[in-house]
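Enquirer: All I have is the shape, not the residue letters:
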């Protein structure tokens, strides 16, 4: 949804072709996409509050799901998948994914001769690490090996950093390719790719039993919130810049007509 809305907001310049500086299609389209983005933030925020409330109370359907998945013998039933799960776990690791996103942003920035892709990517990565890091320290949840899903026990599991990273970082990669790169017409495929990686990360964590299910859910939601906020701020900044240029053009035309 983030990628699709961003590409609806801005499409490649007809003169510059793929990879050229994106531009606002129209104020009406931009306003519609901005309203959708705000709704995504609201929905993800409500779901995150609901998740935190159930984990805090140590009761509810989500906590029951935590215990159910923790007790399921996935690794014992499919031991041959342990090696593959270690590999798929890399899709959510901060280091490799952050480097990939920053390299892509730098390449696009050099092609367009501006810092904007790098600034957007850097701000997103900094924000997610700050938000998730503070949340981990504050909630203090231990991993499933301790059989205790309660908060404030001195752990660093809630929310999952891998879950937040997979949504935020791969979402930024898709956003860059759709809005600042040549793949704006592939925005739905990019969004589907991010969703697939998110699902893969969730299945991997459940199989390896490295996180409670609610750790993953909270991480996914935090990643989506930060991603959507960064995209929304970027879209608003573009809209303001275009409005400024159009205002100057109108003033020049008015001055020419009066003269």
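Expert: Looks like it arrived, so ask away. If you're wondering where the values come from, they're calculated on a predicted model, not measured in any experiment. Numbers count the residues shown, from 1 in each chain.

Enquirer: contacts and neighbour counts: CA atoms only from here.
Expert: Will do.

Enquirer: Run through the neighbouring helices and strands of the helix of greatest length in the chain.
Expert: What stands out as the longest helix in the chain, according to DSSP state H, is helix 213-258. Using 3 or more C-alpha pairs under 8 Å, 6 or more residues apart in numbering; DSSP states H and E as the contact test, the elements touching helix 213-258 are helix 2-9, strand 22-24, helix 27-57, helix 61-71, helix 116-139, helix 161-175, helix 187-208.

Enquirer: so residue 29 touches residue 8, yeah?
Expert: Yes: taking contacts as C-alpha atoms under 8 Å, residue 29 lies within contact range of residue 8: 7.2 Å.

Enquirer: Compare those two (neighbour count), which wins?
Expert: It is residue 8, of residue 29 and residue 8, that has more neighbours when counted by other C-alpha atoms under 10 Å, with 21 against 14.

Enquirer: and the angle for the longest helix of the chain with helix 161-175?
Expert: 30 degrees (axes from the mean of the first three to the mean of the last three C-alpha atoms, to 10 degrees).

Enquirer: relative orientation of helix 213-258 and helix 27-57 in degrees?
Expert: Helix 213-258 and helix 27-57 are oriented at 160 degrees to each other (the same axes, to 10 degrees).

Enquirer: what's the distance between residue 225 and residue 128?
Expert: 9 Å (C-alpha to C-alpha, to the nearest Å).

Enquirer: Residue 23 now?
Expert: For residue 23, the distance to residue 128 equals 27 Å [C-alpha to C-alpha].

Enquirer: Can you pick out the residue with more neighbours from those two?
Expert: Under the criterion of other C-alpha under 10 Å, the comparison of residue 23 against residue 128 puts residue 128 first, with 23 against 18.

Enquirer: can I assume the more buried one is in contact with residue 168?
Expert: Yes: using C-alpha under 8 Å, residue 128 is in contact with residue 168, at 7.4 Å.

Enquirer: tell me, what's touching those two both at once?
Expert: Common contact partners of residue 128 and residue 168 (C-alpha atoms under 8 Å, 6 or more residues apart in numbering): 223, 226.

Enquirer: now residue 142, what's its secondary structure?
Expert: Here residue 142 is recorded as coil under DSSP: H, G, I helix; E, B strand; the rest coil.

Enquirer: Just give me the neighbour total for it.
Expert: 21.

Enquirer: Then residue 50?
Expert: Neighbour count for residue 50, taken as other C-alpha under 10 Å: 14.

Enquirer: repeat for residue 56
Expert: There are 15 residues near residue 56, going by other C-alpha under 10 Å.

Enquirer: take the one below as the second:
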């Protein structure tokens, strides 16, 4: 089977070095707390229709896509780096190859956990606040909240932070982590700014999207125990399935034979010579003393009746009573 070839190839791969799993250090906890405070501040500023909402309207009325139309064609393609479907496929393909090379499912499971958290957290805030986008705004200066929209925070921006940032999170060397962090930050910043340029998001949407994605990346070490248990469960199921396939591919046992150890025991018992009882052996020796020996297993001769049992032996002379000596005549 093709799966057996894949598993055989996987078993021949060299074992990777021990990969250090990020932990929730004090530095990471401080960054998580600061990002959470920034997240709450953005939400409060939009709910209060503060200066941030005024900035949103000023940028929207400025219409950047009309100020620099020569960039429109390129940015239409660049913003795809923030769409969940294409980016998830590209990153999952790369992490799947890494999982195969490193004999671990952690990269794929970490990506799945991050995307699950992204959909839950960002989707809940989107539906809860219901903000309309710039192209669907109804009143100038309004925050456009609770109007049935799903634009706040920016899903493109948050997805770009998580999808490309997971590569830096899963890097195995400090140098690779630094380079991937820079690249993912540039992509995430560029996608967020592109949505503002195209007029699909407010500035506050992008700010909250950056914070939402960063919170997920910073919280991933808390998910590592669950990821480890899921990986162990998947490998246990794989080993069970492979063992079942090996047992099904084994040659069938012929009818009338016993499997395993019992077959070996029966074979050894068949080869062991059968011993006769002691009485039968003594009887054979006694018969041999009276006549020629016969081959074993031939049985008694049909033309001779069975011999009677031998008479008991006479007692020894020592057991007889002494005979009286004959009387002699007394000489004169």
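Expert: Now that the structure is in, tell me what you want to look at. The shown structure was predicted, so the numbers you read here are calculated from the model rather than taken from an experiment.

Enquirer: Work out the TM-score between the chains.
Expert: With the length set by TM-score structural alignment, normalised by the length of structure 1, the two chains reach a TM-score of 0.75; 211 aligned residues with a C-alpha RMSD of 2.3 Å.

Enquirer: still on that earlier bit, tell me which of the helices and strands packed on helix 213-258 of structure 1 lies nearest to residue 101 of structure 1.
Expert: Closest approach to residue 101 of structure 1 among those (C-alpha to C-alpha): helix 161-175, 5.6 Å.

Enquirer: Using the three-state scheme, assign residue 159 of structure 1.
Expert: Three-state assignment for residue 159 of structure 1 (three-state DSSP): coil.

Enquirer: which one in structure 2 is aligned with it?
Expert: When structure 2 is aligned by TM-score structural alignment, residue 159 of structure 1 is paired with residue 153.

Enquirer: do residue 22 of structure 1 as well
Expert: Counting by TM-score structural alignment, the partner of residue 22 of structure 1 is residue 19.

Enquirer: Its match touches residue 174, doesn't it?
Expert: No: Residue 19 of structure 2 is beyond contact range of residue 174, at 11.7 Å (criterion: C-alpha under 8 Å).

Enquirer: Let me see the residues that make contact with stretch 123-132 of structure 1.
Expert: Residues from elsewhere that reach stretch 123-132 of structure 1, judged by C-alpha under 8 Å, 6+ apart: 98, 159-161, 164-165, 168-169, 172, 219, 222-223, 226-227, 230.

Enquirer: Distance from the chain centre to it, please.
Expert: In terms of C-alpha atoms, centre = their mean, to the nearest Å, the centre of stretch 123-132 of structure 1 is set 10 Å apart from its chain centre.

Enquirer: That stretch: which residues count as buried?
Expert: 124-125, 127-129, 132 (16 or more other C-alpha atoms under 10 Å).

Enquirer: so where in structure 2 does it end up aligned?
Expert: Stretch 123-132 of structure 1 covers residues 113-122 of structure 2 once aligned (TM-score structural alignment).

Enquirer: what's the average distance of the matching stretch to structure 1?
Expert: For stretch 113-122 of structure 2, the mean deviation from structure 1 after alignment is 0.9 Å (mean C-alpha distance after the TM-score superposition for structure 1).

Enquirer: From what I see, residue 3 of structure 1 and residue 190 are in contact.
Expert: Yes: contact status for residue 3 of structure 1 versus residue 190: in contact at 7.2 Å, counting by C-alpha under 8 Å.

Enquirer: Tell me which residues touch the spatially most central residue of structure 1, please.
Expert: With distances taken as C-alpha atoms, centre = their mean, residue 168 lies nearest the centre of structure 1, 2.7 Å away. Contacts for residue 168 of structure 1 (C-alpha under 8 Å, 6+ apart) come out as 124-125, 128, 223-224, 226-227.

Enquirer: before we move on, back to that, how far off centre is the longest helix of structure 1?
Expert: 16 Å.

Enquirer: how far off helix 187-208 does that helix point, in degrees?
Expert: Going by the same axes, to 10 degrees, helix 213-258 of structure 1 makes 160 degrees with helix 187-208.

Enquirer: quick one, helix 213-258 of structure 1 and helix 61-71 angle?
Expert: Using the same axes, to 10 degrees, one finds that helix 213-258 of structure 1 and helix 61-71 are set 120 degrees apart in direction.

Enquirer: tell me the SS of residue 19 of structure 1?
Expert: Following three-state DSSP, we place residue 19 of structure 1 in the coil state.

Enquirer: Quickly note the distance from it to residue 108 of structure 1.
Expert: Separation of residue 19 of structure 1 from residue 108 of structure 1 (C-alpha to C-alpha): 8 Å.

Enquirer: Likewise for residue 190 of structure 1?
Expert: Distance of residue 190 of structure 1 to residue 108 of structure 1, computed by C-alpha to C-alpha: 17 Å.

Enquirer: and what of residue 216 of structure 1?
Expert: 31 Å.

Enquirer: And residue 17 of structure 1, by the same measure?
Expert: Going from residue 17 of structure 1 to residue 108 of structure 1 by C-alpha to C-alpha gives 14 Å.

Enquirer: Who has more neighbours out of the two?
Expert: More crowded of residue 17 of structure 1 and residue 108, by other C-alpha under 10 Å: residue 108, with 23 against 12.

Enquirer: Residue in structure 2 paired with the more buried one?
Expert: Checking TM-score structural alignment: residue 108 of structure 1 goes with residue 98.

Enquirer: One more: residue 216 of structure 1?
Expert: Aligned by TM-score structural alignment, residue 216 of structure 1 pairs with residue 206 of structure 2.

Enquirer: Would you mind giving the secondary structure of residue 201 of structure 2?
Expert: coil.
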